[in-house]
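[1] Just the structure for this:
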Amino acid sequence: MLAPLDPSLYYLTNFHRALDWIDERYADLLDAEEARFIADFRALPLASRALLVRLVMRKGPHFRAGKLSYAEIGDIPSAAAPLLALGWLDDACPLTLEELLPLLLKDELLARFRDDLPRGALKKAELYEHLHAYHDQVQPFAGWYPGLDPLYTLVATPLCDRLRLLFFGNLQQDWSEFVLADLGIFRYESVPFTADSRAFRRRDDLEAYIHLWNAAVRFDSGEPIDELLAELGDFRSDNPYLQERHGRLLYRMAYQLEREGQLDAALALYRRTAAGGSRQRQIRVLERLQRIEEAHALARSALAAPESDSELQLVERALTRLVRQLGLSKQKPSKPTPPLRIDLELPRPDVNVEFAVQAVLHEDEAPVHYVENALVCSLFGLLCWEVIFTPLPGAFFHPFQAGPSDLNRSDFVSRRAQAFAARLALLDSDAYRAAMRATHAAKFGIISPFVHWELLDENLLEQALHCLPAAHLKLWFERLLADPKANRAGMPDLIQFWPGEARYRMIEVKGPGDRLQDNQKRWLAFCAEHSMPVEVCYVRWADDVAESA
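    Coordinates of the predicted model:
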């Protein structure tokens, strides 16, 4: 166990905590290099450990010794010597001219290449173009510029990234999470961890994640998709976490091919992924390929068993086109009851249109709140907090998770079906109010994928519990559970409460030229179906009306 360190070494303490966590939970997955790194790191002098962690947490990989100054570390060359001996730092890394230039001050650069540059002021970024004679040279920093302070290149980055991946289960998060949590900027729910609380069960899982991550980075940088697919091969994993990541990557590649007009290739790739939305994209591509009968058959299949409300809406729209193209008899679709309409003519404001409407409609006895998607999601998050943070296998694997890792997976709800049903059953009595108040008091400020603490103060919570019928809450929550990812968006912008009458209305605001989006139409149709009070407010600016008169 590490002895307590000086507070100035908080970052080193946190790194040791991460290594201890990895040792405890992933020792069986470590390769020889990683295990040796952990052992060697713990044996290093304090200053050397601190310097390495400082560099790991900075943007690199090249660092000039003269620009490294840490009071708690002291002499940088002395701290660096053991790291150089272990090969974790390199002080003779070959550099191209392009790599060299960002490491020099402009005055240093001009002094070094004075005889090769034209007279007159040049921006630093322009200097490279004038140094043609050096473009092909590769040599260490000391060879480029003798006499300057040493340059250290961090060689251990890939190894430290693998350790970071083992700790967080992803490469999006970094070591700053420790600091933000220590400062109280982020607060995370405490979830008990068991032996199966791991993102990776085998070494192959770790390697597969890195393989997918590198492919995604290269895809984002514009590398050819056919080359990336060849390297990915016939990817298979029994780890749902990895299989989902692979499916999302294939979907992104297919969508890019579709945008580029490579429709056959896009169709083949959409058919390889189970990512949400891929079936609807197949229908669209088949239609563009004029394979109308195939598109129609797939659309009919999707209509019979839609994966989500979003897919159903898009498939119904596609079927209208496909039926017309095939000359089939049309079935007149049922149109949802349009919501009530509010028309306002307002002076052009200095704030968003939603806040302008809020100010106009607000009354002391009927307050209006700008809530958009946040209120309904927050109330759901309060009622179902314990279910969301249940430590199921593969859901939580480190202490800095805002929510379960399977939140957007298709089996998120089914894995917790009984527990969600039990919490929603509280809405059949008055018990839900006490449950939500207790969670609000006990968990306030702790990060949740559903609860928006910056909005849901005690006053708004009490107004909502008083004015929103439990039956409406239950319907909203059931809709959220039908598709947690898609249905967390599209809700009306404003809500108005009449506490004296225990009633409410929701208001979607549309400024000039703004139209209802698909997810908003779905929520409005759902509310209309269940007789919930929702209205759409259309705003015109008074000066536009005056000009057109």
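[2] Could you use CA atoms for every contact and neighbour count after this?
    Will do.
[3] So the spatially most central residue of the chain: helix, strand or coil?
    Centroid-nearest residue in the chain, with C-alpha atoms, centre = their mean: residue 172, separated by 8.6 Å. With DSSP: H, G, I helix; E, B strand; the rest coil as the basis, residue 172 sits in coil.
[4] To compare against the first, here's the next sequence to fold:
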Amino acid sequence: MTAHPLDDPFYYLNNFMQVLDWLEHRYADVLSVEEQSFLRDFKRLPRETSALLVRMVMRKGIHFRASKLHYDEIGDIATAVEPLLEMGWVDEHTPLSMETLFEVLLKAEILQCFSMAIDQPKGRKSDWLPALSERFPQAQRFTDWCPTLEERLFSLTIMSLCDRLRLMFFGNLYQDWSEFVLADLGVYIYEKVEFCAESRGLRNRADVDACVLLHEYQQQFESGAALDEVVERISGLVLDNPWLQRRRAKLLFQMAQHCERIADFSTALNLYRKCSYPGARSRLIRVLERCGEFQLALEQATLAEQAPESAAEHQQLLRVLPRLRRKLGGPPIKRASPRPMQRLDLQLPRSEPALSVEFHVQAHLSQGMAPVHYVENSLINSLFGLLCWPAIFAPLPGAFFHPFQRGPVDLLNEDFHERRAQLFQACLAELDDGRYRQTIRERYTGKWGVQSPFVFWSVLSEELLDQALDCLPAEHLKHWFNRLLQDIKANRAGMPDLIQFWPQEKTYRMIEVKGPGDRLQDNQVRWLEFCHEHQMPIAVCYVQWSEPGA
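    Coordinates of the predicted model:
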């Protein structure tokens, strides 16, 4: 019987070593001298010492009290930490501010160390911090702050280095070491992708440094730093990596949205103008209109009309352009009437107030010979994900950086489909000759539980899958799948809430549900229009509650 990875008490050390081996093999030309030295010296440490270091790296913060470090497999902490102190990777004499000291001390210990300086000992711990910080502004060593505690405090000095290693491995800093444990536990299962030599997001040292800076600048922005200074730093970064360029554009877009929300329209306009992130042009037009700059807004909208970046932008322009022309004194322009849609009007008792309106409609319409499923975006996305699995997980350069990816990094890029056009064509060709049914069923079984950006395993039951493959025409599936590929970010949402099947007749109907006071969103309208265009059976169900005050 094969041993489980977590049976080894040093499982976390093994995982950390796996990252170091990966980086040494794939990023040798990118590692700095300091990082290369760390990899070399780390492997020479006694196992208990290296395990202690990894335990500290994987915990929150950089300051650790000796009394809080208890690990059976490591044993005596004082012995294990000694080589780390000698190498300078851990320090016992780091000066601590009062604020930092409060993070490592308990309330009773603060009283013990500062009883003479605390006026109201029955107060909350946080109440004492302002006065103590003002009275003791200078940072001191832990032993100087708390000589009566007889406690050792260890401070990591290499956390930034370990964060850089984590960044190189994952390509981001929001994934952490717990990914290994979750994978070992089977909580997350990832597709095994072959990695080519070009399969890394950070191609050289300049990329690593720029990525670290981008992360720092984002933290500065989120913590409330002076916006103009942060923008200047971000804009000043020299980036030739398309992946990093997109990350910068997304950050600038988020900053512009923030400025728009707080009515700093001047800064928002400047940011939107220099931002290439999808949606920035639409927001620029909207802010110009809000500022009363109707002529400038019209010029931008007219330019966008010539080559809309997406169906979403085109839809917005159809509303914006007539309004701007009217505000500038032009003749009224009659907007195209929306396509008539099949409408269902229901008056239902709210029998289960905790359940959503969609579940009430599902229960009302579902019959033994005509079951109704609450699928929203899950069904069509899942069928697409299963059929097109080889194209989605193709090991193209710049798509997969490490073994813990739910999908390709470039999934939402404008050229995602273009780079895999032949692969998607081969997958969709199965819809023409009927092979898709067997392929989807086999992948449903063979890939069950594997992480995917499209497949909703918790929703896609065998019953739902069988009914969908029996009742949904291949022609309709092909239309849906091609539309997804046109704009994955916009089109994988907004699909109808419910789907009803008639298995004996092999037919179906999709139903968008709207409760009292609810209205159709833009992406929902686009999907409804698309379904009508291709003669797919679809209805909008408007619900009113029959109980007064419901």
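[5] follow-up on the earlier one: what does the residue nearest to the centre of the first structure correspond to in the second structure?
    The equivalent of residue 172 of the first structure in the second structure is residue 174 (alignment by TM-score structural alignment).
[6] where exactly do the strands run in the stretch 151-300 of the first structure?
    151-154 (DSSP state E, counting those that start in this stretch).
[7] for it, what spans make up the helices?
    Here the stretch 151-300 of the first structure has its helices, by DSSP state H, counting those that start in this stretch, at 157-168, 176-182, 203-220, 225-232, 240-259, 263-270, 278-288, 292-304.
[8] looking at the ones you listed, which is closest to residue 312 of the first structure?
    Across these, residue 312 of the first structure has its closest neighbour in helix 292-304 (6.3 Å, C-alpha to C-alpha).
[9] now the closest one: which residue numbers in the second structure?
    Going by TM-score structural alignment: helix 292-304 of the first structure matches residues 294-306.
[10] Rebuild the helices of the stretch 151-300 of the first structure as JSON lines, extending it with distance to residue 90 of the first structure and mean neighbour count.
    Output for the helices of the stretch 151-300 of the first structure, formatted as JSON lines (distance: least, C-alpha to C-alpha, whole Å; neighbours: other C-alpha atoms under 10 Å):
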{"stretch": "helix 157-168", "distance to residue 90 of the first structure": "12", "mean neighbour count": "19"}
{"stretch": "helix 176-182", "distance to residue 90 of the first structure": "25", "mean neighbour count": "15"}
{"stretch": "helix 203-220", "distance to residue 90 of the first structure": "24", "mean neighbour count": "16"}
{"stretch": "helix 225-232", "distance to residue 90 of the first structure": "31", "mean neighbour count": "13"}
{"stretch": "helix 240-259", "distance to residue 90 of the first structure": "34", "mean neighbour count": "20"}
{"stretch": "helix 263-270", "distance to residue 90 of the first structure": "43", "mean neighbour count": "20"}
{"stretch": "helix 278-288", "distance to residue 90 of the first structure": "47", "mean neighbour count": "21"}
{"stretch": "helix 292-304", "distance to residue 90 of the first structure": "58", "mean neighbour count": "18"}
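[11] okay if I get these as JSON lines plus distance to residue 338 of the first structure?
    Shown next, in JSON lines, are these (distance: least, C-alpha to C-alpha, whole Å):
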{"stretch": "helix 157-168", "distance to residue 338 of the first structure": "47"}
{"stretch": "helix 176-182", "distance to residue 338 of the first structure": "47"}
{"stretch": "helix 203-220", "distance to residue 338 of the first structure": "42"}
{"stretch": "helix 225-232", "distance to residue 338 of the first structure": "45"}
{"stretch": "helix 240-259", "distance to residue 338 of the first structure": "33"}
{"stretch": "helix 263-270", "distance to residue 338 of the first structure": "35"}
{"stretch": "helix 278-288", "distance to residue 338 of the first structure": "26"}
{"stretch": "helix 292-304", "distance to residue 338 of the first structure": "23"}
